[in-house]
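*Asks:* Fold the following and give me the result.
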Amino acid sequence: MTTNAIEIAPDSALLVIDVQKGFDDASFWGPRDNPAAEDNIAALMDAWQGAGRPVVLVQHLSERPGSVLAADHPGHAFKDLVEKRRAGALVITKSVNSAFYGTPDLAEWLTGRGIGQLVVVGIQTNMCVETTARMAGNLGYDVIVPLDATHTFDLAGPAGASLTAAQLATATAVNLQGGGFARVVTTAELLG
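*Replies:* This next block holds a predicted model:
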């Protein structure tokens, strides 16, 4: 008999990746999936903070001219749901997909606290969330990704190929769990 219970370590760190106002600009990003992502992220932040577990906020600082995530753009700011839960959280700034290439150094901070389990949520599912989760898995962390606490956008690729946000989220789930990088779960399974 299998169980859906997920064991959360007492010091499990919640990584909240790039939940920034710039991602609300549909004219810049296009169609998105999972309108419940922000509510699930807020619920997880509340649960982590309520249990006294560490929360890490990751903020993307785009170096691309005209980006809605550039430092001089209002879209660089955290969304209100994160900003009002910011107290006590470590803030890491990055300019690439992986939170492990940010400032301050995430791996050093985690190692210094003996943290071995990471729950990774945020934006975009198939970009910064997946890249960070893959690196965390490679570095030996126990990685959990509640997929319904992430979202992404439709994306065009080579030779006219494109995938919807929902297709990309499914591909991320398969890549992470099928590739052995992370366990893919739901927010309800973590909060249950």
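
*Asks:* only C-alpha atoms for contact and neighbour calcs from this point on.
*Replies:* Fine.

*Asks:* Tell me which residues are up against the longest helix anywhere in the chain.
*Replies:* Ranked by residue count under DSSP state H, the longest helix found in the chain is helix 37-50. Helix 37-50 is touched from outside by 14, 16, 54-55, 81-82, 85, 121-122, 148-151, 187, 191, with contacts defined as C-alpha atoms under 8 Å, 6 or more residues apart in numbering.

*Asks:* Sequence B follows; please return its structure for comparison with A:
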Amino acid sequence: MDIAEIADNAALVVVDVQKGFEDLAFWGQRNNPGADDNIASLIDAWQASGRPVVFVRHDSVEPESPLRPGQEGNGFKEYVEARRGKGGAGAELLVTKSVNSAFYGSPDLDAWLKGAGISQIVLTGIQTNMCVETTARMGGNLGYDVVVAYDATYTFDVEGPFGWWRSADELAQASAVSLHGDGFARVVTTKEVLDAVV
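*Replies:* Model prediction:
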């Protein structure tokens, strides 16, 4: 599947681009150092074209998490915060959540999208195989045309069961294959998305 047209009212959903993810001592090694520049480029393109942008913030309930409310890490990264409210005519929404899916947050993202007549979402943010993937899967289940800008996401190395360990790149690739191969979303590059935003 190639990138299709980006609808005039497609919503960019910016998932959990928060300062707490800079704490590599907590999260481990990350992949895709160019992700932040790509995320910024997508926000700029959406705001310049008057398309809606949804900023999603993870308010962790885990006591040790750098993302929990009241901690500096709960805030958006500076380049994201600097862009909030700069969309001009484009609608903007802040969703807060404490689980993986942006569709289980406040306010209700599904209701907001449907109320605005939006049927296509483009996902970017952190982490590829966690909140981005979960939001993409649920978006697909809810009937949205979901596009994931793969190189505008990143994740971290993780150890799983049975002593299995996977690098951030391996996890991100597995996430992309599952989403794209199983029809939950079209996984594309940032350039492909930007080229389609006219």
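
*Asks:* excluding its backbone neighbours, what's nearest the aligned residue in the second structure for residue 164 of the first structure?
*Replies:* Counting by TM-score structural alignment, residue 164 of the first structure lines up with residue 167 in the second structure. What sits nearest to residue 167 of the second structure in space, not counting adjacent residues and going by C-alpha to C-alpha, 6 or more residues apart in numbering, is residue 157, at 4.4 Å.

*Asks:* Would you mind measuring from that neighbour to residue 23 of the second structure?
*Replies:* Separation of residue 157 of the second structure from residue 23 of the second structure (C-alpha to C-alpha, to the nearest Å): 13 Å.

*Asks:* swap in residue 130 of the second structure?
*Replies:* 17 Å.

*Asks:* Between those two, point out the one with more neighbours.
*Replies:* residue 130 (18 against 14; other C-alpha atoms under 10 Å).

*Asks:* Is that one located within a helix, as I assumed?
*Replies:* Yes: counting by DSSP: H, G, I helix; E, B strand; the rest coil, residue 130 of the second structure is part of a helix.

*Asks:* list the contacts for the alignment partner in the first structure of it?
*Replies:* In the first structure, residue 130 of the second structure lines up with residue 127, judged by TM-score structural alignment. Taking C-alpha under 8 Å, 6+ apart, we find residue 127 of the first structure in contact with residue 97.

*Asks:* Can you give me the buried ones in stretch 160-178 of the first structure?
*Replies:* 164-169, 172-173, 175-177 (16 or more other C-alpha atoms under 10 Å).

*Asks:* Tabulate those (JSON lines), appending distance to residue 7 of the first structure and secondary structure.
*Replies:* As requested, those are exported to JSON lines (distance: C-alpha to C-alpha, whole Å; DSSP: H, G, I helix; E, B strand; the rest coil):
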{"residue": "164", "distance to residue 7 of the first structure": "32", "secondary structure": "coil"}
{"residue": "165", "distance to residue 7 of the first structure": "29", "secondary structure": "helix"}
{"residue": "166", "distance to residue 7 of the first structure": "27", "secondary structure": "helix"}
{"residue": "167", "distance to residue 7 of the first structure": "28", "secondary structure": "helix"}
{"residue": "168", "distance to residue 7 of the first structure": "27", "secondary structure": "helix"}
{"residue": "169", "distance to residue 7 of the first structure": "24", "secondary structure": "helix"}
{"residue": "172", "distance to residue 7 of the first structure": "22", "secondary structure": "helix"}
{"residue": "173", "distance to residue 7 of the first structure": "19", "secondary structure": "helix"}
{"residue": "175", "distance to residue 7 of the first structure": "22", "secondary structure": "helix"}
{"residue": "176", "distance to residue 7 of the first structure": "19", "secondary structure": "helix"}
{"residue": "177", "distance to residue 7 of the first structure": "17", "secondary structure": "helix"}
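
*Asks:* want to throw those residues into TSV with distance to residue 100 of the first structure?
*Replies:* Listed next are those as TSV, based on distance: C-alpha to C-alpha, whole Å:
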residue	distance to residue 100 of the first structure
164	27
165	25
166	26
167	26
168	22
169	21
172	19
173	20
175	19
176	17
177	20
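
*Asks:* farthest pair in the contacts of helix 37-50 of the first structure?
*Replies:* Farthest-apart pair in the contacts of helix 37-50 of the first structure is 54 and 151; separation 22.4 Å (C-alpha to C-alpha).

*Asks:* neighbour count winner among those two?
*Replies:* Per other C-alpha under 10 Å, whichever of residue 54 of the first structure and residue 151 has more neighbours is residue 151, with 26 against 21.

*Asks:* quick one: what's aligned to that one in the second structure?
*Replies:* Match for residue 151 of the first structure (TM-score structural alignment): residue 154.

*Asks:* That match is in contact with residue 30, isn't it?
*Replies:* Yes: Residue 154 of the second structure lies in contact with residue 30 (C-alpha atoms under 8 Å); the separation is 6.8 Å.
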